[in-house]
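K.L.:
Kindly return the folded structure for what I paste below:
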Amino acid sequence: MSASDKNPEATQPRLDYVMCASPAGTHRMAYWEWGDPSNSRVLLCVHGLTRTGRDFDKLAQRLAPHYRVVCPDIVGRGTSDWLINPAGYVVPQYVADLLTLIARLKPATLDWVGTSMGGLIGLGLSGALAMSALAQPVRTGAGLPEDRGVPLGKMVLNDIGPMLKADGLERIAAYVGQPMSFDSFDEAVAYVRSVSASFGEHDEEGWKALTRYVFVEQDGQWVKHYDLRIAEPFALQNEAAMQASELMLWRAYESLTEPVLIVRGELSDLLTEATAQEMLRRNPQARLHTVPGVGHAPTLRSDDQITVVEKFLLGNTA
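P.N.:
Sure, this is the predicted structure:
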């Protein structure tokens, strides 16, 4: 008898919310949680630009015996609130929201799996922690103890790095803010399958799972389950801003002191092989796994992809 047979609830996550703040006010961020809620070993799984925390269901089910697995819906997506001001749909706001969530979780150890945007958020968090450490004054015996910081550990960067290829960004920009509505769920599945062909081969149930939480039924129509305004700050990026962001991301990446697993789709149009090799050169803690026949981004749903991540996180040889 499997663990899921003994405990049917192990196959479904718990849903909770945390209140976060932005310059425009407050908003709730939803998160899906798997495993023992008293487990202080936490794994944060953070999704891509238009996706939700439910992308990690299969990975979370596998790792729940070892971790308290927490998969947020980043603000503006899924069951989370939408921001009043769409200018807030940027990495610094997402980092602030995740810090609020981490403060609630109080992890003793914190590992990270970030797909695309989720990886950028992880790097943003790392950079913020590095800057905070540099800014700390010399202690005189007062204040919080030294070990009360964020215990950021191993990081999986799923098809993302400090340098992003323009072709991939343009492809994503072409559909992210476009309103879509369909008369049936099957039509929504066909649409997701068409714009996400780079995810690689999936069976029909797999494509339904990849659609179920990014489309929602409203008034008899299936529509995108995210705030279309997330495309607005995405579209405002110019070359100068991209270069400044790239510099900060490289610094953040180089500040990672724990093991890093770079997962790259062999056909990725966002993370090039050259950038992946440069990442290996710049951080001796990093290693690379390439997923054959897949572009941007591996979904971490197949057994072989999950096993690579599992072995890396649990300390075995992938």
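K.L.:
When you work out contacts or count neighbours from here on, use the C-alpha atoms and nothing else.
P.N.:
OK.
K.L.:
Run through who's touching the longest helix belonging to the chain.
P.N.:
Ranked by residue count under DSSP state H, the longest helix found in the chain is helix 117-135. With contact meaning CA atoms under 8 Å, 6 or more residues apart in numbering, helix 117-135 is reached by 45-49, 91-92, 94-95, 112-114, 150, 152, 155-158, 160-162, 248-249, 251-253, 255-256.
K.L.:
so how far is it off the chain centroid?
P.N.:
Distance, stretch centre to chain centre, for helix 117-135: 14 Å (CA atoms, centre = their mean, to the nearest Å).
K.L.:
Any buried residues in it, and which?
P.N.:
117-129 (16 or more other CA atoms under 10 Å).
K.L.:
now those residues as JSON lines including distance to Val291?
P.N.:
Output for these, formatted as JSON lines (distance: CA to CA, whole Å):
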{"residue": "Met117", "distance to Val291": "19"}
{"residue": "Gly118", "distance to Val291": "18"}
{"residue": "Gly119", "distance to Val291": "17"}
{"residue": "Leu120", "distance to Val291": "20"}
{"residue": "Ile121", "distance to Val291": "22"}
{"residue": "Gly122", "distance to Val291": "21"}
{"residue": "Leu123", "distance to Val291": "22"}
{"residue": "Gly124", "distance to Val291": "25"}
{"residue": "Leu125", "distance to Val291": "26"}
{"residue": "Ser126", "distance to Val291": "26"}
{"residue": "Gly127", "distance to Val291": "27"}
{"residue": "Ala128", "distance to Val291": "30"}
{"residue": "Leu129", "distance to Val291": "31"}
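K.L.:
Can you tell me which helices and strands the helix or strand where Ala274 lies packs against?
P.N.:
Assigned by DSSP states H and E, Ala274 belongs to helix 273-282. Here helix 273-282 touches strand 286-291, going by 3 or more CA pairs under 8 Å, 6 or more residues apart in numbering; DSSP states H and E.
K.L.:
Second input sequence below; structure requested for side-by-side comparison:
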Amino acid sequence: MAEALCDRYYVVCPDIVGRGDSDYLSNPMFYTVPQYLSDMVSLSSKLSIEQVNWFGTSMGGLIGMVYAAMPGHRVRRLILNDVGPRIEAAALIRLASYVGKPFAYVNRHIALEKLNSICAPFGKHTDSEWELLNGPMLLEKNAQWILHYDPAISVPFSAVTPAIAKAGELAMWQSFQSIDCPILIVRGAESDLLSKQTVAEMCALNPRATSIEIEKVGHAPAFIKAEQIDIARQFFL
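P.N.:
The predicted structure follows:
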């Protein structure tokens, strides 16, 4: 999608701290939305961005929600890709089953196939599309193929109690209600993370929000296919 939109927009795709080519944190307890938000605000200032169309999938959407709720934010339009203030328990259990867990293979092809199977809810894709999606997620280190992120990003996740989770959800609802720019909520029809009920509540709470559902996709739509890219292109016009 970034390549498809760069003919019209200056596109920035940051590796959030702990992922990809960004640094790892010495204290993993800072792998949280407040830290990520602070980094994105700093990045926006560094790039002298006056206005931004924000596309956020899952965690990126959470960051975008909080950013767009801030006074003086720079978000012109916001796409929340399969995420909202409430994250369903089934998705949390699924994510906890693999995020930060051991992942190492001597063969890149096998590693990619394993990662593709984990990401099966993204929908059906060709081999070349899977390579574009997940190839950059793999890193060769010590003769093994591993995931290109700090396994410790799961530490704060595993430390969340039901009380903390509830407080976090309430805070996210407050942030969402405060957003004053147009919002498009994209839901994978088979998503276990963003429910139909949550989408309905979001649209009822904030009149600037509209929604669309993508069939035969779970969490989350990959926005690598032309028909999905067009959704973003049209909304950002």
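K.L.:
List just the nearest of the buried residues of helix 117-135 of the first structure to Gln221 of the first structure.
P.N.:
Met117 (27.9 Å; CA to CA).
K.L.:
list the contacts for the counterpart of Gly293 of the first structure in the second structure?
P.N.:
Mapped onto the second structure by TM-score structural alignment, Gly293 of the first structure lines up with Lys216. By CA under 8 Å, 6+ apart, the residues touching Lys216 of the second structure are 123, 188-190.
K.L.:
sorry, back to before: among the buried residues of helix 117-135 of the first structure, which one lies nearest to His289 of the first structure?
P.N.:
Gly119 (15.3 Å).
K.L.:
any idea what that closest one aligns with in the second structure?
P.N.:
Checking TM-score structural alignment: Gly119 of the first structure goes with Gly61.
K.L.:
if I look at its match, how far off is Asp192 of the second structure?
P.N.:
Here the criterion is CA to CA, to the nearest Å. By it, Gly61 of the second structure lies 16 Å from Asp192 of the second structure.
K.L.:
One more: Leu43 of the second structure?
P.N.:
32 Å.
K.L.:
between those two, which one's more packed in?
P.N.:
Asp192 (19 against 14; other CA atoms under 10 Å).
K.L.:
Could you check which helix or strand contains Arg77 of the second structure?
P.N.:
strand 75-81.
K.L.:
related to what we said a few turns ago, can you check which part of the second structure the helix holding Ala274 of the first structure sits on?
P.N.:
Using TM-score structural alignment, helix 273-282 of the first structure corresponds to residues 196-205 of the second structure.
K.L.:
And for stretch 66-85 of the first structure?
P.N.:
Residues 8-27 of the second structure are where stretch 66-85 of the first structure lands, counting by TM-score structural alignment.
K.L.:
roughly how far is that stretch from the heart of the chain?
P.N.:
Its chain's average C-alpha position is 12 Å from that of stretch 8-27 of the second structure, according to CA atoms, centre = their mean.
K.L.:
And it, end to end?
P.N.:
One end of stretch 8-27 of the second structure sits 39 Å from the other (CA to CA).
K.L.:
if I pick Asp82 of the second structure, what's in contact with it?
P.N.:
57-58, 185-188, 191, 193-194, 219-221.
K.L.:
now do Ile118 of the second structure
P.N.:
Ile118 of the second structure touches nothing, counting by CA under 8 Å, 6+ apart.
K.L.:
residue in the first structure matching it?
P.N.:
That one, Ile118 of the second structure, aligns with Val195 by TM-score structural alignment.
K.L.:
ok, now Ala91 of the second structure?
P.N.:
Alignment of Ala91 of the second structure against the first structure is given by TM-score structural alignment, with Gly168 as its counterpart.
K.L.:
what sits up against the helix or strand where that match lies?
P.N.:
Gly168 of the first structure is part of helix 166-176 when elements are defined by DSSP H and E. Under the criterion CA under 8 Å, 6+ apart, residues 50, 195, 228, 230-231, 234-235, 269-270 lie in contact with helix 166-176 of the first structure.
K.L.:
Now do the equivalent of Val216 of the first structure over in the second structure against Ile214 of the second structure, distance only.
P.N.:
Residue pairing (TM-score structural alignment): Val216 of the first structure is matched to Leu139 of the second structure. Going from Leu139 of the second structure to Ile214 of the second structure by CA to CA gives 31 Å.
K.L.:
What of Ile224 of the second structure?
P.N.:
Taking CA to CA, one finds Ile224 of the second structure at 13 Å from Ile214 of the second structure.
K.L.:
Over to Tyr9 of the second structure?
P.N.:
Distance of Tyr9 of the second structure to Ile214 of the second structure, computed by CA to CA: 24 Å.
K.L.:
what about the two, which has more around it?
P.N.:
Shown here are Tyr9 of the second structure and Ile214; by other CA under 10 Å, Ile214 has more neighbours (18 against 13).
K.L.:
Identify the residue spatially nearest to that one, adjacent ones excluded.
P.N.:
Closest residue to Ile214 of the second structure apart from its sequence neighbours, by CA to CA, 6 or more residues apart in numbering: Gly188 at 5.0 Å.
K.L.:
got a list of what the residue lying farthest from the centre of the second structure touches?
P.N.:
Centroid-distance maximum for the second structure: Ala143 at 29.6 Å, with CA atoms, centre = their mean. Residues counted as contacts of Ala143 of the second structure (CA under 8 Å, 6+ apart) are Val106.
K.L.:
What mean distance separates the helix holding Gly168 of the first structure from the matching residues in the second structure?
P.N.:
On superposition with the second structure, the mean distance recorded for helix 166-176 of the first structure (mean CA distance after the TM-score superposition for the first structure) is 0.5 Å.
K.L.:
Can you name the next helix or strand after that helix?
P.N.:
Using DSSP H and E, the helix or strand that directly follows helix 166-176 of the first structure along the chain is strand 181-182.
K.L.:
so where in the second structure does that next one end up aligned?
P.N.:
Using TM-score structural alignment, strand 181-182 of the first structure pairs with 104-105 in the second structure.
K.L.:
again, but for stretch 31-51 of the first structure
P.N.:
Using TM-score structural alignment, stretch 31-51 of the first structure finds no match anywhere in the second structure.
K.L.:
List the buried residues for the helix or strand containing Leu139 of the second structure?
P.N.:
Under the criterion of DSSP H and E, Leu139 of the second structure resides in strand 138-141. For strand 138-141 of the second structure, burial by neighbour count (16+ other CA under 10 Å) applies to 138-139.
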